[in-house]
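[1] With the sequence up front, the predicted model follows.
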Amino acid sequence: MTSKKHPDWVPDAGHQLHLTGIHFDAIRLRGIRGEAVLQHLATLTEGEPGPVVREMSGARWTYFLIPPGASEGYDWPPGASEGYDWPPGAKCFGPATRDEWVGIPAADGNTYPLSWRCGAPEEDEFVDPELLHGLVTAQLAPEAAEE
């Protein structure tokens, strides 16, 4: 039996806040929208979408972790860079944002209210930013067209 080698930014217990743009960038979606994007992402990646953190209370945010700096390579849908959360529901956390933190749960144990949706990541494992961008853009396109 082999055990996963988790990145050093995954805590041993509980959860920790990490500054975005250093170990990862994050794209945040709210509630059912985040779940819908995750379901499409999981289908397209044969159940291996990469690291996705879910808040299990409150707004039920879903955070898709992409390589550090990768968020700057994409024109995220309206609101993603301006800080609007709902609608349209997306926010980019990366090196261009200042002092933005994301909670990261431990690989195992009690991490409430955060959890890994598809298991804690292995070293150098991230969500594919190009694929995620396409899914987020498609998910938000109907609302952007209405404005």
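    Done, it's in. Numbering: from 1, shown residues only.

[2] drop to CA atoms for contacts and neighbour counts, all remaining ones
    Will do.

[3] Please enumerate the helices of this protein.
    Defined through DSSP state H, the helices belonging to the chain, from first to last, are 31-44, 129-146.

[4] Point out the most buried one among those.
    Compared across the helices of the chain, helix 31-44 shows the largest average neighbour count, a mean of 17 (mean count of other CA atoms under 10 Å).

[5] who does it touch, helix- and strand-wise?
    When contacts are defined as 3 or more CA pairs under 8 Å, 6 or more residues apart in numbering; DSSP states H and E, helix 31-44 sits against strand 62-66, helix 129-146.

[6] what sits against the spatially most central residue of the chain?
    Central residue check for the chain by CA atoms, centre = their mean: the C-alpha nearest the mean position is that of F64, 1.5 Å away. Taking CA atoms under 8 Å, 6 or more residues apart in numbering as the contact definition, F64 lies against A26, I27, R28, P51, V52, V53, V127.

[7] Okay, one more to line up with it:
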Amino acid sequence: MNAQSDLTWLPAAGVQLRKAGVRFDAIRVDGEEGRDVADRLARMTGGDPGPIVETATGRRGVYFLVPVGSTSHRAWPDGVTRFVAGPGHVSYIPVPAINGQTWPLSWRYRPTAPDRLVHALLLCTALGSQQ
């Protein structure tokens, strides 16, 4: 599959911001904890956890792209940041292109299908199973 052409929300080059609540929302977990959760989620899903973006600078955030509205009504642990839209509130999620210069962002797990996102309940479970 040519993910670049099938996934119209991906930028053709570089990095772009995508408004939360349109195609997806996001959960950010910073630092090594975020990377550990991403890898745990990948093991839980047979290697296809859905699209997960990581950044190499600052807080070294890991962004889990989840379905719109799937982060509400869940008890998220401390240290989790939700990127959602609502009345009087807008969030933007950084999204890198599949190829080319995207530093400091990169795909920890690339998108694999147009409707494939991180399952919020599995993510919540992976966050709760940290040791």
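    Good, I have the coordinates. Note that the coordinates shown come from a computational prediction; the quantities given were computed from them, not determined experimentally.

[8] quick one: TM-score?
    Remark: TM-score between the superposed chains equals 0.89 [TM-score structural alignment, normalised by the length of the second structure]; 129 aligned residues with a CA RMSD of 1.8 Å.

[9] Next one: the closest residue in space to the residue nearest to the centre of the first structure that isn't next to it in sequence relative to P142 of the first structure, how far apart?
    Spatial nearest neighbour of F64 of the first structure, excluding adjacent residues (CA to CA, 6 or more residues apart in numbering): V52 at 4.7 Å. According to CA to CA, to the nearest Å, V52 of the first structure and P142 of the first structure sit 24 Å apart.

[10] related to what we said a few turns ago, how about the helices of the first structure, which one is nearest A70 of the first structure?
    helix 129-146 (6.8 Å; CA to CA).

[11] helices and strands around that closest one, which ones?
    Using 3+ CA pairs under 8 Å, 6+ apart as the contact definition, the elements that helix 129-146 of the first structure packs against are helix 31-44.

[12] Now do the helix it packs on and strand 62-66, the angle between them.
    The directions of helix 31-44 of the first structure and strand 62-66 differ by 40 degrees, with axes from the mean of the first three to the mean of the last three CA atoms, to 10 degrees as the criterion.

[13] Could you check how far helix 31-44 of the first structure is from the centre of its chain?
    In terms of CA atoms, centre = their mean, to the nearest Å, the centre of helix 31-44 of the first structure is found 11 Å from the chain centre.

[14] Between its first and last residues, what's the separation in stretch 78-85 of the second structure?
    From its first residue to its last, stretch 78-85 of the second structure covers 20 Å (CA to CA).

[15] Ok, stretch 22-36 of the second structure next?
    28 Å.

[16] What's G103 of the first structure aligned with over in the second structure?
    Per TM-score structural alignment, the equivalent position to G103 of the first structure in the second structure is P94.

[17] How about G119 of the first structure?
    Taking TM-score structural alignment as the alignment basis, one finds that G119 of the first structure is matched in the second structure by R110.

[18] Once you drop chain neighbours, what's closest to A56 of the second structure?
    Leaving out its chain neighbours, A56 of the second structure is closest to P104 (CA to CA, 6+ apart), at 5.1 Å.

[19] No further queries at this time; thank you.
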